[in-house]
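Student: A predicted structure for the sequence below; I have some questions about it.
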Amino acid sequence: MDRIVVVGASLAGVHAAEALRQAGFDRSLTVLGAEPHLPYDRPPLVQASVRQPPAPFDLRPSQWYADHGVTLLLDRVAVGLDGANRYVALSDGGRVEYDGLVIATGSQPKTLDAGAEHVVTLRRLEEASALRHRLSTVRHVAVIGAGCLGLELAAALSRRGCSVTVVEIAPAPLARVLGDEVGTWFRELHERHGVAVRCETLAVAVEKAGRRYRLHLHDGDVIEADLVVGALGRYPPSSG
């Protein structure tokens, strides 16, 4: 095997490349990344969205890839795979041939069916930067989803002085993972710090209303906010 291609400049993708070198693979090794940046760690994106300037969180410095003979093809989206002819098709019309393939494309954020264009997601560095720049004019933020991302973002925004409302379909935050009792503890913790948490509530649509947004709930209630952030979970991507 002379050529291995890793699709996805994610944490898993970089670790796969590192593991291949540690295992003794010394031939051509290429990592494809859809973003123009060096591969970075995504969990700190919440802090990057509220901190100015954000702390750097590259997974490896650029020299690491050179030292280990790893070719980075950044800003290239993989859109197809030809298993018979062994190549990955790229969005720019190019292709990358391989003998061995690792798919580490991660996931895409879920969003609403109605008004998705008005919902901010937080998966990419550009999204964190855009959110950070908007916060100077934001007073009230609605967060859809009370998982780890939603709760962390709500806490960070509250510390920044924003009024925050979190909407969650489950009986308590993180209930599916930690159970109702621990989830209730997290809910009460956030409420003590000024975050409004509405559980057993389904967000159904977002509409623009002048300079603000209206988040419509299944029970007919409407939450008005300067910004709506989606933290509804993730699904496998169709490209990477």
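Tutor: Cool, got the structure.
Student: please count neighbours and contacts with C-alpha atoms only from this point.
Tutor: Will do.
Student: ok, the residue nearest in space to the middle of the chain to residue 98 distance?
Tutor: Centroid-nearest residue in the chain, with Cα atoms, centre = their mean: residue 123, separated by 2.2 Å. In this view, residue 123 and residue 98 are 28 Å apart by Cα to Cα, to the nearest Å.
Student: after the host helix or strand of residue 49, next one along is what?
Tutor: Using DSSP states H and E, residue 49 falls within helix 45-50. For helix 45-50, the succeeding helix or strand toward the C-terminus, using DSSP H and E, is helix 62-67.
Student: other residues contacting that next one?
Tutor: 38, 71-72 (Cα atoms under 8 Å, 6 or more residues apart in numbering).
Student: recalculate using a threshold of 7 Å.
Tutor: The contact list for helix 62-67 (Cα atoms under 7 Å, 6 or more residues apart in numbering) reads residue 71.
Student: repeat that for stretch 168-180.
Tutor: Residues contacting stretch 168-180 (Cα under 7 Å, 6+ apart): 144-147, 183-184, 186-187, 198-202.
Student: farthest pair within these?
Tutor: Spanning the widest gap among the contacts of stretch 168-180 are 186 and 202, at 19.1 Å by Cα to Cα.
Student: what residues sit buried inside stretch 118-130?
Tutor: Going by neighbour count (16 or more other Cα atoms under 10 Å), the buried part of stretch 118-130 is 118-123, 125, 127-129.
Student: ok, back up a step: show the contacting residues for the residue nearest to the centre of the chain.
Tutor: residue 42.
Student: next one: stretch 74-89 to chain centre, how far?
Tutor: 23 Å (Cα atoms, centre = their mean, to the nearest Å).
Student: next one: stretch 74-94
Tutor: That offset, for stretch 74-94, works out to 23 Å (Cα atoms, centre = their mean).
Student: what about versus this one:
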Amino acid sequence: MAHFVIVGAGQAGAALAAKLRSAGFDGDITLIGEEPSPPYQRPPLSKAYLLGEMEEERLWLRGADFYAENRITLRLGQPVTGIDPVARHVTLGSETLQYDELALTTGSVPRRLPATIGGDLDGVYTVRTLADVDAMRAQFQPGRHVVIIGGGYIGLEAAAVAAKLGLKVSVVEMAPRILQRVAAPETSDHFRALHRAHGVDILEGVGLDRLLGEGRVSAARLTDGRDLQADFVIAGVGILPATALAELAGCALDNGIRTDEFGRTSVPHIWSAGDCASFPHGEGRLRLESVGNAIDQAEAVAANMLGANQPYLAKPWFWSDQYDCKLQIAGLNTGYDRIVTRGPTGAAVSFWYFRGTTLLAVDAMNDPRAYMVGKRLIEMGRSPDPALVADTTADLKGLLK
């Protein structure tokens, strides 16, 4: 009987295993994760879970009985230490597992602050795993001061939670503006104003020189010479694709594990999906860090492992929750040269990214209708008249006709 092994028990790994079974695969499936918890949602970690509004079991993607009922063997808390692509086996400690097909859904790892600037001091945290958040939860006490390094979505979500819990919050972003890598100035302006309205100190255009402290962090020295007192520090400086196992197996890398349009790596019988995978997109390549891509790509790869031979066509979408603001993003804004603003109408506003007359992406704040219409238009390859987008008296759904 065929044995399919999946290394990486996150969103992509869980989706791939479930899809294999629902698509009719009757062989053995083993899902291996280095964390001790069953596959769980990561987005709520920096939101509801950190706030104490969600218990761990509610993070789980599936109930414990799902895996048993679907004959999916979970090997948790067992990191894979080796892959032999010739013998087709993976190594877990002193044990080897044979595979017929192997999928790498190893996800990503957070960038850490270097030890040379104090990144190894106690009281310095990242936000990626359940263990990361469990380790820092006790620090979130009213009146304490947290310094967050990095003004991307993870850093801003952590800042929102800390502010809601009554902490003093400073966000340090070395770029000229928060969200510069991922969003237009209009979106940056919206969230800067939102955070400052909640008492968060947003420091832009200044970097971290080093962290200070004897054993435990006590302050952050900035590149302009200022020292910020810090009871603890959160590093939100991005993530990197987890490619160590793929490299060990001889898989080609290209900003992640390089795959073809079907999810195959350069090594026979090894596939990849999720945050760690780089795949063809348009005239270039793309690696997406999102729940939507993890699920969609994993399901496409599962079907291709069973012979579907269907290229994966990404439909990017993302979201972020901060305070009472829900940001929903459709599309990819790379290469935009114009922003069209719709609103604000009450708390709702949306920013539409165009390149020439072509709609690329939409950032919608508390505006699910704008998000859904924009997403549909992008997926259909249609671009609306920018004047109609900006006209709040015009019916958005009419743009789909």
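Tutor: Structure received. No experiment lies behind these values; they were computed from the predicted model shown.
Student: one step back: element containing the corresponding residue of structure 2 for the residue nearest to the centre of structure 1?
Tutor: The alignment partner of residue 123 of structure 1 in structure 2, by TM-score structural alignment, is residue 128. Residue 128 of structure 2 is part of no helix or strand, with elements assigned from DSSP H and E.
Student: ok, which stretches of structure 2 are helices?
Tutor: 11-22, 48-51, 56-59, 64-69, 130-136, 153-164, 185-197, 244-248, 291-305, 368-380, 386-390 (DSSP state H).
Student: want to throw those helices into JSON lines with distance to residue 272 of structure 2?
Tutor: JSON lines is the format used below for the helices of structure 2 (distance: least, Cα to Cα, whole Å):
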{"stretch": "helix 11-22", "distance to residue 272 of structure 2": "9"}
{"stretch": "helix 48-51", "distance to residue 272 of structure 2": "29"}
{"stretch": "helix 56-59", "distance to residue 272 of structure 2": "24"}
{"stretch": "helix 64-69", "distance to residue 272 of structure 2": "21"}
{"stretch": "helix 130-136", "distance to residue 272 of structure 2": "23"}
{"stretch": "helix 153-164", "distance to residue 272 of structure 2": "25"}
{"stretch": "helix 185-197", "distance to residue 272 of structure 2": "33"}
{"stretch": "helix 244-248", "distance to residue 272 of structure 2": "9"}
{"stretch": "helix 291-305", "distance to residue 272 of structure 2": "8"}
{"stretch": "helix 368-380", "distance to residue 272 of structure 2": "24"}
{"stretch": "helix 386-390", "distance to residue 272 of structure 2": "38"}
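Student: for those helices, which one sits closest to residue 235 of structure 2?
Tutor: helix 153-164 (7.5 Å).
Student: what stretch of structure 1 does that closest one fall on?
Tutor: Aligned using TM-score structural alignment, helix 153-164 of structure 2 spans residues 148-159 in structure 1.
Student: same thing with stretch 373-388 of structure 2?
Tutor: Going by TM-score structural alignment, stretch 373-388 of structure 2 sits over no part of structure 1.
Student: okay, how far is it across that stretch, tip to tip?
Tutor: OK, stretch 373-388 of structure 2 end separation, Cα to Cα: 13 Å.
Student: go through the match of helix 153-164 of structure 2 and flag the buried ones.
Tutor: 149-158.
Student: now swap in stretch 86-97 of structure 2 and tell me
Tutor: 88-92, 96.
Student: which residues are contacting it?
Tutor: Outside stretch 86-97 of structure 2, the residues that reach it (Cα under 7 Å, 6+ apart) are 78-84, 98-100.
Student: my guess is residue 12 of structure 1 meets residue 104, correct?
Tutor: Yes: at 6.0 Å, residue 12 of structure 1 counts as touching residue 104 under the criterion of Cα atoms under 7 Å.
Student: neighbour count: these two, which is higher?
Tutor: residue 104 (21 against 16; other Cα atoms under 10 Å).
Student: contact partners for that one?
Tutor: By Cα under 7 Å, 6+ apart, the contact set of residue 104 of structure 1 is 6-8, 10, 12-13.
Student: disregarding residues adjacent in the polypeptide, which is nearest to it?
Tutor: Nearest non-adjacent residue to residue 104 of structure 1, counting by Cα to Cα, 6 or more residues apart in numbering: residue 8, 4.8 Å away.
Student: wait, the one you found sits on residue 239?
Tutor: No: shown here, residue 8 of structure 1 and residue 239 do not form a contact pair, counting by Cα under 7 Å, at 9.8 Å.
Student: which of those two has more neighbours?
Tutor: residue 8 (27 against 16).
Student: what does that one align to in structure 2?
Tutor: Match for residue 8 of structure 1 (TM-score structural alignment): residue 8.
Student: kindly report the same for residue 178 of structure 1.
Tutor: Checking TM-score structural alignment: residue 178 of structure 1 goes with residue 183.
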